[in-house]
Structures are given as structure tokens and as C-alpha cells.
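> no sequence on this one, just coordinates:
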């Protein structure tokens, strides 16, 4: 699990290996991650975009950028949280991700970036 607070937004990440959707013989490893966002500010915020940096343990690197998360651009009032689950495929049994969310302060309409803390994705047998 990884957590970070940036500009009053807490980002908490949990990862899960998905053996039923993986094929190690073909170098296909699927992971799910659950992200919880909490607004610790005194103003509402809206998530506009995401930008991911994905690293396989073989040195492969890629980025994924786009609007919202899982097809939505959630708004969080002060004290509210939002949770979603998504996934990432790797070509190796270990990797990591990190990134940023572009969010908007809905009171003053200013955009700001929120850090998504780096988190690891490791096949459970590999961790032993």
C-alpha cells in the first residue's frame, strides 16, 4: 500500500495480482489497483485528467494519459472520498507505477497537480 497527500488531496493505493487474467508462460501479468481519493481541503475539487508512468522490471517504460478515471471526472466536496478500481498489464512479474492527477479547485477555478505515489506490482510468489 502507498499513500501521499498533495495540495490537501490524499491518494491511497492498494494493488492485487490477478492470476485468472494472467498468463505467465506468455509473459502476461495482470494487476488490479484500488485508489481512494480524499479531499482534505475546505473547497470542492474536480478530477480532470490522469497521467501514469508504468515500469516493467525488464526496463520497459510507458505512459498513459487521459481524461478522468475509469470514464468519470469525479467531484469531491470537502471531507468526501472517491474510490475506483482499475488495472494494468505487465510483461514481467514485477513492476511499478506512479503518476499525477490534474484537479481543479472549484471555488477559484485554478488547476493543480496531485501526486499518485509510486506503488509496486509483484506476483505474490515472487515476494517470498
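That came in fine, so what should we check first? Since the structure is predicted, the reported quantities are computational estimates derived from the model, not experimental observations.
> Please count neighbours and contacts with C-alpha atoms only from this point.
OK.
> Next one: the closest residue to residue 68 other than its chain neighbours from residue 111, what distance?
What sits nearest to residue 68 in space, not counting adjacent residues and going by CA to CA, 6 or more residues apart in numbering, is residue 49, at 4.7 Å. Residue 49 is 11 Å from residue 111, where distance means CA to CA, to the nearest Å.
> what about the two, which has more around it?
Between residue 49 and residue 111, counting by other CA atoms under 10 Å, residue 49 is the more crowded of the two (18 against 14).
> Hmm, the more buried one is touching residue 101, no?
Yes - assessed by CA atoms under 8 Å, residue 49 is found in contact with residue 101 at 5.6 Å.
> show me what contacts residue 121?
Residue 121 is in contact with 15-17, 31, 93-97, counting by CA atoms under 8 Å, 6 or more residues apart in numbering.
> Alongside the first one, take a look at this:
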């Protein structure tokens, strides 16, 4: 069995604009995002930390690093998934987020689970 089969974490993200918390006239655009982390590998793994790269429409980059997600460090057996929601504030009506979760497998192997880039966009800004 290859390592890529053992240590496989799939991350999916859905983002939405939150108009009630945004203030476009003050360059404040609030987005919620909903993440699902699935262990599609053959060995259990625990999420230790996160690294986000958030880029707004003007090219300004914020990097965020921290322990766990929403105060948790979920452990996922093969076939299990963990979902959570969080948010981000941008100064532009559009941006992107991407990054990685730092994981440790049940056998002690450490690896990164990629978070594919996803778009944060106010409705009707992108065509």
C-alpha cells in the first residue's frame, strides 16, 4: 500500500457572503465558509493545526496559523468526516482562501492536508 493511500484527507469548502455583518461603504466584506474534512485514507489521523492564506481582490495577503479549528483538534478514523463553519473579513468584495491542515496519523507520521483554493465573492460581483 502506498503512503498516498494511507494518508489521504479530502477537504471541501463552501463560502457565502454575509450581508448583515458587512459594511461595503467601510470596505468591510464578511464571508462565512463551511468546511468538511474527510479521511479517505486507510489510517486514522488527527488535525493538529491550520495554515490559511487569504488574498483579497487588491492582492493583499493575510496568513493565519493556529492550533486546531474552532477550538478543536478532531481525530478522524478512516471513512469519518468533520465539518465546521467559520468566517473571514476582507476589505474587497472578492478574494480567495487556501491553505493546509497539519495532521498526525495514528502511526505518528506527520503530513499536510491541502485545502484547495476557494473563492469568497459578494453576489453579482463575479460573472
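Done, it's in. Computed from a prediction, not measured in an experiment: that's the story for all the values here.
> Quick check: TM-score for this pair?
The TM-score (TM-score structural alignment, normalised by the length of structure 2) is 0.92; 121 aligned residues with a CA RMSD of 0.8 Å.
> Could you report the distance from residue 22 of structure 1 to residue 46 of structure 1?
Here the distance between residue 22 of structure 1 and residue 46 of structure 1 works out to 34 Å (CA to CA).
> Then residue 64 of structure 1?
Relative to residue 46 of structure 1, residue 64 of structure 1 is positioned 20 Å away (CA to CA).
> More neighbours: these two, which one.
residue 46 (19 against 10).
> With adjacent residues omitted, what lies nearest to the more buried one?
Here the residue nearest residue 46 of structure 1, using CA to CA, 6+ apart, is residue 75, at 4.2 Å.
> In contact with that neighbour, which residues?
Here residue 75 of structure 1 is in contact with 44-47 (CA under 8 Å, 6+ apart).
> now those as a markdown table including secondary structure and distance to residue 116 of structure 1?
Below are the contacts of residue 75 of structure 1 laid out as a markdown table (DSSP: H, G, I helix; E, B strand; the rest coil; distance: CA to CA, whole Å):
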| residue | secondary structure | distance to residue 116 of structure 1 |
| --- | --- | --- |
| 44 | coil | 19 |
| 45 | strand | 16 |
| 46 | strand | 16 |
| 47 | strand | 13 |
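> I'd like these as TSV, with distance to residue 119 of structure 1 appended.
Shown next, in TSV, are the contacts of residue 75 of structure 1 (distance: CA to CA, whole Å):
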residue	distance to residue 119 of structure 1
44	27
45	24
46	23
47	20
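> Which two of the residues you listed have the greatest separation?
Greatest spatial distance among the contacts of residue 75 of structure 1 (CA to CA): 44 and 47, at 10.3 Å.
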